[in-house]
Structures are given as structure tokens and as C-alpha cells.
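predicted coordinates and the sequence they were generated for:
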Amino acid sequence: MTLMEQLNQDMKQAMKSKDKEKLTVIRMVKASVQNESIKLGNKDLSEDEELTVLSRELKQRKDSLQEFKSAGRDDLVKKLETEINILQEYMPQQLSESELEAIVQTTIQEVNATSKKDMGKVMSAVMPKVKGMADGSQINKLVQKHLN
């Protein structure tokens, strides 16, 4: 089942159960996917492209969440946390810390990285392997830790 099919099915279910928050998030994600489809000129997006859109939506909300927390906007923090939880239902299973660490170590060996100067090389090799399954900042910290 493609992401759009899943979103349509979940949207119908949210309408039936009168879950306004979930319905709003699903509509936003559908719009983002459709906009990306138009932008790329494809009728259907690949699974990878859909994952990119979902990751972007999730990242935007996480960034906003930090801003609202620092501004003391608890009303908006709760709303965004709910949206993040709904979006994570559509994301692939997240990798554990140990799995990520193993991928980072393997990649460092593959690209023969020895110092922090090689950070870009390592990051560009790791990110496609863990796309959608891990947060970029978490990967960045692990790469820095292993390149010391």
C-alpha cells in the first residue's frame, strides 16, 4: 500500500471517528505529498520520495516544537507533540542507538575516515542508509564521537 493510499484510508477513518487533529495532520501531509509530486512532475512518488516528504514534515514540527518550548507556549507544544506522534505512525521503524552506532562505525571504515575533516564524507555515506529511520542530529553526534 502506498503512502497516499494509506493516508486516504486513514483520512476516511479519522472522518468517521471525528478525530479532527489526525484529520488535519493527514490533510497537511497529503497536500505536501501532492505538492512534491507536482514539483517533480511525477504522478506517483517513489517510496523514497514519499519518505523525504514525511521526514521534512516531521523535522519542521520538531524544530517548531523547540521554538515553542523555549518561548513557553505550552498550548502550541501540546498540539505539535500530537502532530509529531501522528506523523511518526507513517515513518519506518526507528533504529536503536546500538544499530545506529554499528552503521556509523561500518561507514567510517568503508570511507576510510580518520579525522573530523572526513565528517562530510561519512555523513553523506550514512544518511542514505538510514533515511527516515534516524534523526540527522543523532547521527551527527555519533559520527563526531567516533571521529575523535
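That came in fine, so what should we check first? Residues are numbered from 1 along each chain as shown.

going forward, measure contacts between C-alpha atoms and count neighbours the same way
Will do.

so residue 14 makes contact with residue 25?
No: look at residue 14 against residue 25 with Cα atoms under 8 Å: they stay out of range, at 10.4 Å.

if you skip the residues just before and after it, what's nearest to residue 114?
On the basis of Cα to Cα, 6 or more residues apart in numbering, the spatially nearest residue to residue 114 that is not a chain neighbour turns out to be residue 147, at 6.3 Å.

just give me the neighbour total for the one you found.
Here the neighbour count serves as a burial measure; for residue 147 (other Cα atoms under 10 Å) it reads 16.

any idea how far residue 46 is from it?
Distance, residue 147 to residue 46, by Cα to Cα, to the nearest Å: 34 Å.

what does residue 86 give?
To residue 46, residue 86 is 21 Å away according to Cα to Cα.

okay, now the one to match up with it:
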Amino acid sequence: MSVKQRLDDDVKAAMRAREKERLVTLRLITAAIKQREIDERIVLDDAQVLAVLDKMVKQRRESISHFDAANRHDLADKERFELGLLQGYMPAALEVAEIDRLVAGAIAATGASGVRDMGRVMAHLKPQVQGRADMAELSQRVKALLGG
């Protein structure tokens, strides 16, 4: 079952169960997906839907840190709820050893020899790790292996 279909089924289930908070968050997710589809005039596949969800997860994490710093625990709790729901649709996170193996394979596949080749390596890795690894951490790992 595709991620979009799972979302649609979960929206219907939340409506039937009268789970207001969950329904609001699920509608927010589907609205973000539909907005991207309308903007780009395409139908998103699972990889593109995961990219939208990944962006939303990153936004929630940043918001939580800002709200906690400002002692707005009520808003941080709301963001944590949304983050938990979003993570339920994301694939399982990669282990550190698996990430290292993928990075080494990407460096070999692209023939990268230094930090200037980092863009090619990241472009090669992105489809493989989308939604399963933090891209900032992955970037640091690639840079370290390339000697940067």
C-alpha cells in the first residue's frame, strides 16, 4: 500500500473514531502533499511523498527546540505529537554501519577523490537514504570520509 493510500485510510479512521488532534495533523500532512502536487502539476510517488514528510519532520524538530527554549511547552508538546505521527509514516531509520556502507559505496561508484566531489556523492546517496537518515549527519560523514 502506498503512503498516500495509508494516509487517506488513516484520515477516514480518525474521522470515524472522532480523534480530533490526529485528524487535524493527518489533514495537515495530506494538504502539504496535495499542495506540492498542485504546484508541480504531478502526482507524487512514494519517494516524493517521503521527501515531503521528511521536510515536515525537520520543521517539527526545529520548532520543538525553539519552543522549548522559549518555555512554550504547550506548543512543543503539540509539535511532538505531530512529529510522532509523521514518523509513523517514515521508513525505519538506517543503522550507523549501514550508512557507512552506503557512503563508501557511493564514493566508489562516483569515483570521488576529495571534498569537491561531495555534491556528486550526496546526489548519489539521497534517493537511497531519503527519510531514513538525517541528511545533515550524512553530509558530515561524507565530508569526513572525503578528507574534509
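Cool, the structure landed. Every value quoted in this text rests on a predicted model; they were computed, and no experiment measured them.

give me the TM-score for this pair.
The TM-score (TM-score structural alignment, normalised by the length of structure 1) is 0.87; 147 aligned residues with a Cα RMSD of 1.7 Å.

now do the SS call for residue 95 of structure 1.
Secondary structure state of residue 95 of structure 1, per DSSP: H, G, I helix; E, B strand; the rest coil, is coil.

I should have written residue 61 of structure 2 there, sorry.
Three-state assignment for residue 61 of structure 2 (three-state DSSP): helix.

how close does the residue lying closest to it once chain neighbours are set aside sit to residue 58 of structure 2?
In space, and not counting its chain neighbours, residue 61 of structure 2 is closest to residue 83: 7.4 Å by Cα to Cα, 6+ apart. Going from residue 83 of structure 2 to residue 58 of structure 2 by Cα to Cα gives 9 Å.

which of those two has more neighbours?
When neighbours are counted by other Cα under 10 Å, residue 83 comes out ahead of the other of residue 83 of structure 2 and residue 58, with 20 against 12.

how much space between the residue in structure 2 sticking out farthest from the centre and residue 75 of structure 2?
When each C-alpha in structure 2 is compared with the mean C-alpha position (Cα atoms, centre = their mean), residue 113 comes out farthest, at 28.7 Å. Counting by Cα to Cα, the gap between residue 113 of structure 2 and residue 75 of structure 2 amounts to 46 Å.

if we can go back for a sec, wait, the residue nearest to residue 114 of structure 1 touches residue 120, no?
No: between residue 147 of structure 1 and residue 120 there is no contact under Cα under 8 Å: 11.4 Å.

ok, now which ones touch the residue sitting nearest the centre point of structure 2?
Here the mean C-alpha position of structure 2 is nearest to the C-alpha of residue 54 (Cα atoms, centre = their mean), at a distance of 1.6 Å. In this structure, residue 54 of structure 2 makes contact with 90, 130-131, judged by Cα atoms under 8 Å, 6 or more residues apart in numbering.
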